[in-house]
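In: Provided below for reference: sequence and predicted model.
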Amino acid sequence: MEARLARRIRLFCDSGQVRPEVAAFVAAELVALSGEGRQVTEDSAGMLTSHLLMALTRLLDGAPAAECGAAVAAELADHPEALASARAVAVRAGRELGARLPDSEIHFLALHLAVLHAGPSLRRDAS
């Protein structure tokens, strides 16, 4: 894993904002994405990393999940592979951490994953 991205995870963990098991889970997910040939760097996956760290922590702490609107769901219609990947992450999070990601969090996660699935061209367009 890229050093800057690993540092992001470490900072969240060292500051007490996330549990070590959440940090380990997110790190493993990023390594798996990289193993699929995705470019997983601070630039491409920093926001994904932060979102997943905090979403899982909120769920494990019993806090309410973020809500997403119809616009988010509509945007995902063009990215079914990202939504499928997000659902798979949610299944693993439930199994490994006991954190059940609701649909709204899955949709937000899918938006981040869509950037990774689309590759560098979408990242440039989004800038």
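Out: In hand now; what should we look at?

In: From now on I want contacts and neighbour counts done on CA atoms only, so please keep to that.
Out: Fine.

In: Which residue, other than its chain neighbours, is closest to residue 54?
Out: Of all residues not flanking residue 54 in the chain, residue 18 sits nearest, at 7.0 Å (CA to CA, 6 or more residues apart in numbering).

In: contacting residues for that neighbour?
Out: Contact partners of residue 18, counting by CA atoms under 8 Å, 6 or more residues apart in numbering, are 12, 53, 54, 57.

In: Then residue 13?
Out: Contacts here follow CA under 8 Å, 6+ apart; on that basis residue 13 touches 19, 20, 23.

In: which one of these is nearest residue 31?
Out: Using CA to CA, the shortest approach to residue 31 within those belongs to residue 23, at 12.3 Å.

In: show me the contacts for the closest one.
Out: The neighbours of residue 23, taking CA under 8 Å, 6+ apart as the test, are 9, 10, 12, 13, 53.

In: what does residue 62 give?
Out: Under the criterion of CA under 8 Å, 6+ apart, residue 62 has no neighbours.

In: Comparison target, given below:
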Amino acid sequence: MEDRLALRIQLFRESGQAPQQVTRFVEEELTALAAEGHTVTEETAGMLTSHLVMALTRLLNGEPIEQFLTDEEVAAELAGHPDAVERARAVSFRAEKELGASLPDSEINFLAMHLAVLRKNTVRRDAS
């Protein structure tokens, strides 16, 4: 994992903002994405990393996660990225299985948007 992205995760863990089980889960997900050929760096996956760490931490702490309605623009964007939606649902399933934290649909949609952007950034970098 890129040093700057690893540092982001380390800061969450060492500052007490996220439990080790969450940061380990996120590290495993990022490693899997990289193994699939995605460009996983601070630049391409920093926001994805922070979002997932904080969402899982809130769920484990029993804090409510605000439900957002997916507007038409987001729905249209996600319709063009079924692989990102599928991957986000798989991450949610693993989080529920491994951490006992079930992501609500609005969080799955946000995660899918991050994954779609990651895929776009990977494709763009590969084309260069």
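Out: Received the coordinates, thanks. All values derive from a computational prediction rather than experimental measurement.

In: By neighbours, which of the contacts of residue 18 of the first structure wins?
Out: Using other CA atoms under 10 Å as the neighbour test, the contacts of residue 18 of the first structure are led by residue 53, with 23 neighbours.

In: Which helix or which strand is home to it?
Out: helix 42-60 (DSSP states H and E).

In: Report the aligned residue range of the second structure for that helix.
Out: Alignment of helix 42-60 of the first structure against the second structure: residues 42-60, by TM-score structural alignment.

In: mean per-residue distance, the matching stretch to the first structure?
Out: In the superposition with the first structure, the aligned residues lie an average of 0.2 Å away from stretch 42-60 of the second structure, counting by mean CA distance after the TM-score superposition for the first structure.

In: hey, where'd the helices end up in the first structure?
Out: Remark: helices assigned in the first structure by DSSP state H are 3-14, 20-35, 42-60, 70-76, 80-97, 103-118, 120-126.

In: Only the buried residues of the third one, if you could.
Out: Of the residues in helix 42-60 of the first structure, those scored as buried under the neighbour-count criterion (16 or more other CA atoms under 10 Å) are 42, 44-46, 48-49, 51-60.

In: which outside residues touch that helix?
Out: Helix 42-60 of the first structure is touched from outside by 2, 4-5, 8-9, 12, 17-19, 22-23, 26, 64-65, 93, 98-101, 105, 109, 112-113, 115-116, 123, with contacts defined as CA under 8 Å, 6+ apart.

In: go on, the last one?
Out: Outside helix 120-126 of the first structure, the residues within contact range by CA under 8 Å, 6+ apart are 44, 115.

In: Just tell me what residue 99 of the first structure corresponds to in the second structure.
Out: In the superposition onto the second structure, residue 99 of the first structure corresponds to residue 101 when matched by TM-score structural alignment.

In: my read: residue 86 of the first structure touches residue 105, true?
Out: No: with contact taken as CA atoms under 8 Å, residue 86 of the first structure and residue 105 are classed as non-touching, separated by 9.0 Å.

In: quick one: which of the contacts of residue 23 of the first structure is nearest residue 82 of the first structure?
Out: residue 53 (18.1 Å).

In: Tell me how far the closest one lies from residue 89 of the first structure.
Out: The span separating residue 53 of the first structure from residue 89 of the first structure equals 12 Å under the rule CA to CA, to the nearest Å.
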